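Engineer: Structure for the following, please:
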Amino acid sequence: MVETVETASKDALRRQLLAARRCVADDVRGAEARLLSDRLEPLITGGITVCAYVPVGTEPGSPDLLDMLLRRSARVLLPIARTTAEDEPLPLRWGEYGPGTLVPGPWGLLEPPGPPLPETALAEAGLVLVPALAVDRRGVRLGRGRGFYDRSLGGRNPHAHLIAVVRDAEFVAELPTEPHDVPMTHALTPNRGLITLPSRE
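Structural biologist: All right, here's what the predicted structure looks like:
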């Protein structure tokens, strides 16, 4: 049975979850990253385009996971995040991943070099890995709060798997939700693997 996250403001939940991630030892984080890659690998079949992301700081995952995706798929796209002059998030654009080619972008994010693909490139993906601080059994995702993915996921292939990548403790019973939230179709955790949402647990 998953634990319930008490109803609280999203900002309070973000602080709580980020603090918990900072307490995870490096060796535990590394072991979890390897498990995530192992759980995901059998799901990737040749010819598919995958949208993924480069983990930042304590986010689950690793660059090795990206290399596995590239070996197993036709193409891996990574997000390129930008804002307006007024610092409003724009829909994500995308770039093709190549090992050893990433360059620093805003906010410490690594991204592919060269001219970005348009935001419509997301619709080519059959599987989209989405960074998350938590996801609940209904598919509600809690992100970092800037809204880049909220502005982007509406342009997905409607048949694509939207997979929130979280630690086991970050798969929870219920999160606050808003009308603009795009529900995830799956959660991926190190020990439980792929969980189809909504979950009845």
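Engineer: switch to C-alpha atoms for all contacts and neighbour counts from now on
Structural biologist: Will do.
Engineer: Determine the longest helix present in the protein.
Structural biologist: Secondary structure of the chain read by DSSP state H shows that its longest helix is helix 26-40.
Engineer: what packs against that one?
Structural biologist: helix 63-72, strand 186-189, strand 193-196 (3 or more CA pairs under 8 Å, 6 or more residues apart in numbering; DSSP states H and E).
Engineer: okay, the angle between the longest one and helix 26-40?
Structural biologist: Using axes from the mean of the first three to the mean of the last three CA atoms, to 10 degrees, the interaxial angle of helix 63-72 with respect to helix 26-40 works out to 20 degrees.
Engineer: where's helix 63-72 relative to the chain centroid, distance-wise?
Structural biologist: 15 Å (CA atoms, centre = their mean, to the nearest Å).
Engineer: Following up with a second sequence; could you model it the same way so I can compare the two?
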Amino acid sequence: MAGRKRRPLDAAARFSSAVAEVALAWAPVRDAATVAVYVSVGSEPGTGLLIDALAAAGKRVLLPVVVAGLDLDWAVYAGRSGLAPAVRGLLEPTGPRLGRDAIAQADVVLVPGTAVSSTGARLGQGGGCYDRALPRITSGTPVAVVLYDDEVGLDVPSDPHDVRVGFALTSSGVVALKSPDIR
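Structural biologist: Next up is the predicted model:
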């Protein structure tokens, strides 16, 4: 995570553009009608261009809203003017809430993280929001963590309640992760 804060701004901008291209070329995203993704903040790998590219490609984009108990509700992305500051320094959609189970409508889910192991153990920010939300997705739905290349394939701590992911999405491509219980 400290490495993120030291990345040059131009590298972060290049990442944002490249990851949008990689995501739209990936078959699960290309074929999806609905994509659940998140609005990056701070030193997270940028998703702003990706979200706009998904919407421009005609995808229904679901964005998370943090609710009580650090669980996630969902709302449809309605443009950057429809985002507002929220808890934990996040930006969230201001439109109607769809409910916690709305993530099950997604054909592919893109999640935040700070690192991922080669077996899909994802290190998040410590709130457990996605560990609560991901069990609600339909079985077989691809889940990818959006990371910088050097954050993939690392040893990360994992607890029994942690939900593993099946892919890492970086500016270089999509990496399939090996785990018997991935999503």
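Engineer: Work out the TM-score between the chains.
Structural biologist: Remark: TM-score between the superposed chains equals 0.90 [TM-score structural alignment, normalised by the length of the second structure]; 176 aligned residues with a CA RMSD of 1.5 Å.
Engineer: before we move on, the earlier item: quick check: which of the helices and strands packed on helix 26-40 of the first structure is buried the most?
Structural biologist: strand 186-189 (a mean of 26; mean count of other CA atoms under 10 Å).
Engineer: Which stretch of the second structure lines up against that one?
Structural biologist: With TM-score structural alignment applied, strand 186-189 of the first structure matches the range 167-170 in the second structure.
Engineer: Chain neighbours aside, what residue packs nearest to the residue sitting nearest the centre point of the second structure?
Structural biologist: Among the residues of the second structure, the one closest to the centroid is residue 111, at 2.1 Å (CA atoms, centre = their mean). Nearest non-adjacent residue to residue 111 of the second structure, counting by CA to CA, 6 or more residues apart in numbering: residue 145, 4.7 Å away.
Engineer: repeat for residue 103 of the second structure
Structural biologist: residue 137 (5.9 Å).
Engineer: what's near enough to touch residue 24 of the second structure?
Structural biologist: 30, 53, 54 (CA atoms under 8 Å, 6 or more residues apart in numbering).
Engineer: coming back round to it: which position in the first structure aligns with the residue nearest to residue 111 of the second structure?
Structural biologist: Structural alignment (TM-score structural alignment) places residue 145 of the second structure against residue 164 in the first structure.
Engineer: a strand runs through its match, doesn't it?
Structural biologist: Yes: counting by DSSP: H, G, I helix; E, B strand; the rest coil, residue 164 of the first structure falls inside a strand.
Engineer: Wait, it touches residue 187, no?
Structural biologist: Yes: counting by CA atoms under 8 Å, residue 187 is a contact partner of residue 164 of the first structure at 4.8 Å.
Engineer: Identify the contacts common to those two.
Structural biologist: residue 135.
Engineer: on that earlier part again, and after the longest helix of the first structure, which helix or strand comes next?
Structural biologist: Next along the chain after helix 26-40 of the first structure, taking DSSP states H and E as the criterion, comes strand 49-51.
Engineer: Which stretch of the second structure lines up against that next one?
Structural biologist: The aligned range for strand 49-51 of the first structure in the second structure is 34-36, by TM-score structural alignment.
Engineer: OK, contacts around residue 39 of the first structure?
Structural biologist: Contacts of residue 39 of the first structure by CA under 8 Å, 6+ apart are 190, 193, 194.
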